[in-house]
Each structure stands twice: as C-alpha cells, then as structure tokens.
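Enquirer: Dropping a prediction and its sequence here:
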Amino acid sequence: MLAKGQTVIQMMEQLAPKHYAMPDDKIGLQLGTLNKEIRNVLVALDVTTEVAEEAIRLQIDLIIAHHAIVYRPLKHLQTDTPAGKLYEKLIKHDIAVYIAHTNLDVADGGVNDMMAGALGLSGLSHLEGVHTEKLKKLVVFIPETHHEQVRAAVFNAGAGGIGHYSHCSFNLTGTGTFLPGEGAQPFIGRLGQIESVTEVRFETIVPEGIERKVIQAMLKAHPYEEVAYDLYPLELKGRTFGLGRVGKLAEACTVADLVVQVKQAFSVETVRVVGNLQQVVKKIAVLGGAGSRYIQASLFAGADVLITGDIDYHSAQDALAAGLILIDPGHNIEKIMKSHVADYLIKHLTAKKYTTNVIASEVDTEVFKFV
C-alpha cells in the first residue's frame, strides 16, 4: 500500500513540527500537490537542476529538502531563467517539493543533533532558545472499569511529561451522574433513567503541539458516547527548543586532531580554522548553516570551539580576539540530514506497512571548489 503525500508529511512533521521554525522561514509545501499516492520520496539538501534530473530518473513523486527553492517572492515565472527552468521541470514531471528548514534544525533528532552525534558530543544543550512549549492540562472523567485503558492511551500519545519525568497524572475517584435522553446510545445505563457511575477524574499535562493527537487517542480509548473532558491553558512552560548544540568530546584533544574528526564526520576535504591548532579543546558548539552570529552565544555557553559554516572575515576577527576557535567546514555539511531523514521515514513508513520507497539524494550540491 502506497502512502499519500499528506501521510508522508505528517510523519515528517512529527520529527520537525512546523511551529518550531524561525519567523518568516520558508518551509512547508513549496511546489506541487500532496494529494496523491507517493511511490518514491527523495531526501535532498538542495533542489538544484541536477537533483531534479536525479528525481526524474528515479521516478520521484515527492522531494523533501532542507533548503527552500522559493526563498524570495517571485516576480514572475519565466521558463527561460534558471529558476523558471527548474520549476518547469519539476511541474512537468509532477514532482512535489516540501521544505523542512529551521524546524528541522531545532527539532530533537534534527540537523544540529545529527552534527553533534557525528562528533560523539555528550551532555548536549542548545545555543539559542527559539521555541518554548505551551502546556495544557487535560481533565477527563473515565468509568473506573476503563481507567487504565484510557490513561495508557493518553500516555502512549505523548502526554504526561514534566521535566525528566513521564507518566505524570492525578487520579481521583468519585461519582458521575447522567440521564440518557432520546437518541442516546449509552455505554452504561438506560434511556430516561438517571444513572450513577463510579468514575475517575484523570488529570495530566499535554504539550500544545500534540494536543490533537492526545485528544484523539483519549476519545478512541474512552467507552462513552459523549466524553466529558476539559483542556486548561497553564502558566507552567514546557521544554525549550533551540538552534545549535553545545556538548563535550569524549576526550580532550588539540584543534588539529579535532579538524581531522570534523573532516571524517562530515565528509569534507578542507576546512577553515581560526585560532591555534595546538590548543587543547573539550567543549564544542555546532550549528548547521551560517553561524557567524552565534559567536557570542558560543562564548556565553563556555564553548572552546564553534563548528559552523559561512564565517565572514570580521566575525572571524572577533572570535580570534575573544579566544574562540572557529572551524568552518562549509554550509554544505548539512547534507548529513539526507541519510538521517531517509532512515527516519523508512522506519515509520515500514511500521505502518506502507510500500512507499525513500531514497537519499546522491547529488553533491557543494558549490565551492578548493584549488
């Protein structure tokens, strides 16, 4: 059974929810339609002409990419321009393009976690917080006979987490009353007769991002025709998600040795380094993409080194003066997301018994050559 486009993207947005994205970031469906069956998905860093040709050759129906193909407002769609030719090629072959950018950077298991994992960093924290979960309290009244069933369904959907604790709830037994009216099909009781039932008032915490999923799970597990439940907004804040990661190497090493690790981890031949190659370092900050403006955040976090791309000359001078080592392996190291996202989608599609195929793009979209 092939998955619909919307189904594939629902799985993608479980990994990288859209509300994690930075303001004005160009994410989501940028071209084509998701209202179709998907035979083949291609995961790419960039959508270039070469990637589009790869997609056509592989009979791809959907490209999931990290970098937007429509970043600035379009003034025209002329098919004799490079961008216009690309859009025309994709449209003619009915290839949809979906973008997960800063939401994939921020997400747990996203680009920055992939980078940190490739270097074996531990004790991770983020460089800059960009999104704090809003929390709600779910209160639902459950017949005592189905209490454990409903509670398990709610927890399995992701509710009940407070800090490092899971399955958090409050449960109070009492008596519920109701009178089934004409047209009702009561699970307990008879039409026209007031019924008293031993019920449990079950309360738990629900992150706003999974509210719909939790409510659906609760309603499916609950035996009542009409379920009495409430959702209250809370002043208590949930987890904070952010850009970049800071962590520690398994063992301290020189910058020169770290450069070797970076080259191996991200499959690059050259890097730019700012600072003393013989300095011993331990605490490392990583950030996919262009990271010049995260120098101060790295210093504040106590990092010895910032590994990121697109460092400009004056930012490099500032880092050198402040004593922060910079390693710039280029923006293109975000290509690490291709295999990770492909593996994630394969796992989740297979679990649902879908036959949709997912392929990591093999096109090298690095634009710089070092000679």
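Expert: Right, received. Where do you want to start?

Enquirer: from here on, contacts and neighbour counts on C-alpha atoms
Expert: OK.

Enquirer: can you give me the strands in the stretch 251-371 of the chain?
Expert: 272-274, 280-290, 305-309, 325-328, 357-360 (DSSP state E, counting those that start in this stretch).

Enquirer: which one of those strands is the most hemmed in?
Expert: Stretch with highest mean neighbour count among the strands of the stretch 251-371 of the chain: strand 305-309 (a mean of 26; mean count of other C-alpha atoms under 10 Å).

Enquirer: Show me what that one is packed against.
Expert: Under the contact definition 3 or more C-alpha pairs under 8 Å, 6 or more residues apart in numbering; DSSP states H and E, strand 305-309 sits against strand 280-290, helix 295-300, strand 325-328.

Enquirer: among those, which is nearest D46?
Expert: Closest of the helices and strands packed on strand 305-309 to D46 is strand 280-290, at 12.5 Å (criterion: C-alpha to C-alpha).

Enquirer: I'd like the strands of the stretch 251-371 of the chain as JSON lines, with distance to H348 appended.
Expert: Formatted as JSON lines, the strands of the stretch 251-371 of the chain follow (distance: least, C-alpha to C-alpha, whole Å):
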{"stretch": "strand 272-274", "distance to H348": "38"}
{"stretch": "strand 280-290", "distance to H348": "25"}
{"stretch": "strand 305-309", "distance to H348": "30"}
{"stretch": "strand 325-328", "distance to H348": "34"}
{"stretch": "strand 357-360", "distance to H348": "11"}
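
Enquirer: Take this one as well and set it beside the first:
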Amino acid sequence: MTRNKISYGNLQAFLNELYPQSLAESWDKVGNHFGQASDSVKKILVALELRPQVIQEAIDLGIDTIVMHHPPIFHGINRFDYADPEVAMYAELIKHDIKVFALHTNLDVAPNGMNDWLAQALDLEDIQAVTPDEVSGNPGLARMGHFSQPLTRTQVLAKIKSAFKVDSLTYMESQEKPAYQSLAVIGGAGGSELEDIKASGVDVFVTGDISHHVGHQALDTGMLVVDASHYIEAIFIEKMTDILEKAKIKKQWAVTIQASKANTNPFQYFN
C-alpha cells in the first residue's frame, strides 16, 4: 500500500482545521515554534510540554516533529546564552532539526479538545459548554455535565483522583452536602472563571493551580472546588496521539507517531 509523504505544512493545516488558532486567547503563543512548512514530517512525538527529558526522548527515537499542548516559548529571548536552561533546550531542538507545534488555549476551547476530554474522563453525561458565545459560536473554556447518579463527597473525590491518575487532591468547601451530581471542569488554571462556574449552578468545580486567595473565594461559592493540579492536562498525550493515528490511517500518511513517556510533572508529594 502506498503511503503519502507529508510536510510540516500539511500537519499544521490538519491541526489548525481541528483547532483553529483564532480560538486561542490573545496572549497565547499557539502554532509553530520551530521549523518551516516545507520541512518533511516522518516521526511525530506527542508530549504535554517541552522539558529536557522530552527532548532527549525525541533525540533517542529519531523524532523530527513534536506536537505539544504547552507552548515552549512565551517570552522574548534577549540572549541566546546556553547557560540558560530554556535557551539550552531551544538550542538542542535546532541542533537536531526538531520541529515543534503547540495547541494550547485553542485546543482548550474547541470541541473535542482539552475540556471535553476531561469531562469525558469523569464519565459526565450531557456535556455542554458553561459560557458559550452565541454570536461567535465560541464555546468558551469550561465544560459541565452530571454524574449518572448522585455521589457523596468522598465518592466524587475518589472518582476525580482515579480518572486523572493523581496522587492527591486539594479541595475547598465551606460545608459538606449530602450529595453531588453536577460538575464543571477547566484544565490548567481555571480559578479566574470561578464566578461563571458558580453562576452555572453546578455542585462541583474541578481545575488546577488554585491560589491561596482564590481558595478563600472558592469557599464563598457554596461549591465543592477541587484543585486536581495542572498536570491533569497530560490527557493531551493519549488523546492527540489517537487523533493523529486515526488521521494517519484515513489519509495514508507515511509517518510514525509516538506518545511521550516522559513525566514532566514538577511536583512531588509527601503523604
């Protein structure tokens, strides 16, 4: 069977069609970070973010393209000083001719993106956008749904912990309720959306990176607010690998796709 060679431009076009860059927040740095459209793509690594262990994994596997969730370059580079750990990573990418493409807040917002995946992982039913923009059609960040039956707080927390394979959870609630059934979720840092989530009337809000002061605000909402960590977004690796594998079969791409096995979670926990 004849396989079709693809260029980096072909890959970018495919991903941009699924997750338009127009959906990204204005401050975000989505899209191409390293490489040019005419470059060929033969081996793709799917990763959450750029870290030295991910780059080494790519080098060891002979990868020429990395598709990731977190954009590797957010701020300008004043000096290309290899003593700077971040600059050293960029130098390795250039040295080994590795292309990098990032899908961040555009993927968070889009259908079949980050927050749909997280809601599905929790087995929610009737998943829908919390704050859709009816004019633009932009569904917004948060997704909400409900469990098939009411759960106790212990059951909810156990379900979240299991679904996202996390070692521990931080939660905020002023008073425990007899039962919980509706839940909203935002991957990454969703504390700024607290009021919109409260207005939706859900029982539970799951996100990450809750600060001390936002934690106090969470107590005032009447919801069970759960900080499951930013790293729950590692679901990107499994889901994007599956999307690319299906595209490979459908479009007969002559590529190899590899899911990163590198753990890039910066936090360790003492229990």
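Expert: Arrived safely. The shown structure was predicted, so the numbers you read here are calculated from the model rather than taken from an experiment.

Enquirer: ok so, going back, which one of the helices and strands packed on strand 305-309 of the first structure lies nearest to V259 of the first structure?
Expert: Across these, closest to V259 of the first structure is strand 325-328 (C-alpha to C-alpha), at 7.5 Å.

Enquirer: Onto which residues of the second structure does that closest one map?
Expert: Mapping strand 325-328 of the first structure onto the second structure (TM-score structural alignment) gives residues 224-227.

Enquirer: got it, and stretch 42-49 of the first structure?
Expert: The aligned range for stretch 42-49 of the first structure is 45-52, by TM-score structural alignment.

Enquirer: residues in contact with the aligned residue in the first structure for S7 of the second structure?
Expert: In the first structure, the residue matched to S7 of the second structure (TM-score structural alignment) is K4. By C-alpha atoms under 8 Å, 6 or more residues apart in numbering, K4 of the first structure lies in contact with 34-38.

Enquirer: Return the member of those residues nearest to K134 of the first structure.
Expert: Using C-alpha to C-alpha, the contacts of K4 of the first structure come closest to K134 of the first structure at L34, 29.2 Å.

Enquirer: so how far does the match of strand 325-328 of the first structure sit from its counterpart in the first structure?
Expert: Comparison of stretch 224-227 of the second structure with the first structure after fitting gives an average deviation of 0.9 Å (mean C-alpha distance after the TM-score superposition for the first structure).

Enquirer: who's in contact with that stretch?
Expert: Outside of stretch 224-227 of the second structure, the residues within contact range by C-alpha under 8 Å, 6+ apart are 169-173, 176, 203-210, 218-219.

Enquirer: Quick one: distance of stretch 110-124 of the first structure to the chain centre.
Expert: 14 Å (C-alpha atoms, centre = their mean, to the nearest Å).

Enquirer: Span of that stretch from start to end?
Expert: Distance across stretch 110-124 of the first structure, first residue to last, is 13 Å (C-alpha to C-alpha, to the nearest Å).

Enquirer: Pull up the aligned stretch in the second structure for it.
Expert: So stretch 110-124 of the first structure sits over residues 113-127 in the second structure, by TM-score structural alignment.

Enquirer: got the buried residues for that stretch?
Expert: 113-120, 122-124, 127 (16 or more other C-alpha atoms under 10 Å).

Enquirer: how much space is there between the nearest residue to the match of S7 of the second structure once chain neighbours are set aside and A96 of the first structure?
Expert: Nearest non-adjacent residue to K4 of the first structure, counting by C-alpha to C-alpha, 6 or more residues apart in numbering: E37, 4.3 Å away. Relative to A96 of the first structure, E37 of the first structure is positioned 11 Å away (C-alpha to C-alpha).

Enquirer: same deal with R239 of the first structure?
Expert: Taking C-alpha to C-alpha, one finds R239 of the first structure at 33 Å from A96 of the first structure.

Enquirer: neighbour-wise, which of the two wins?
Expert: Between R239 of the first structure and A96, counting by other C-alpha atoms under 10 Å, A96 is the more crowded of the two (23 against 15).

Enquirer: what residue of the second structure matches up with the more buried one?
Expert: Per TM-score structural alignment, A96 of the first structure is aligned with K99.

Enquirer: In contact with its match, which residues?
Expert: 32-36, 64-66, 93.

Enquirer: Then T173 of the first structure?
Expert: Going by C-alpha under 8 Å, 6+ apart, the list of residues near T173 of the first structure reads 144, 198-201.

Enquirer: How about Y180 of the second structure?
Expert: When contacts are counted by C-alpha under 8 Å, 6+ apart, Y180 of the second structure touches 150-153, 156, 203-204.

Enquirer: After superposing, tell me the mean distance of the longest helix along the first structure to the second structure.
Expert: Secondary structure of the first structure read by DSSP state H shows that its longest helix is helix 336-351. Helix 336-351 of the first structure, aligned to the second structure and superposed, deviates on average by 0.9 Å (mean C-alpha distance after the TM-score superposition for the first structure).

Enquirer: Packing partners of that helix?
Expert: helix 5-15, strand 40-44, helix 111-118, strand 357-360.

Enquirer: now the match of stretch 42-49 of the first structure: how far from the chain's centre is it?
Expert: On C-alpha atoms, centre = their mean, the centre of stretch 45-52 of the second structure falls 12 Å from that of its chain.

Enquirer: who's in contact with that stretch?
Expert: Contacts to stretch 45-52 of the second structure, defined as C-alpha under 8 Å, 6+ apart, come from residues 54, 58, 63, 65-72, 89, 233-234, 236-237, 240-241, 257-260, 264.
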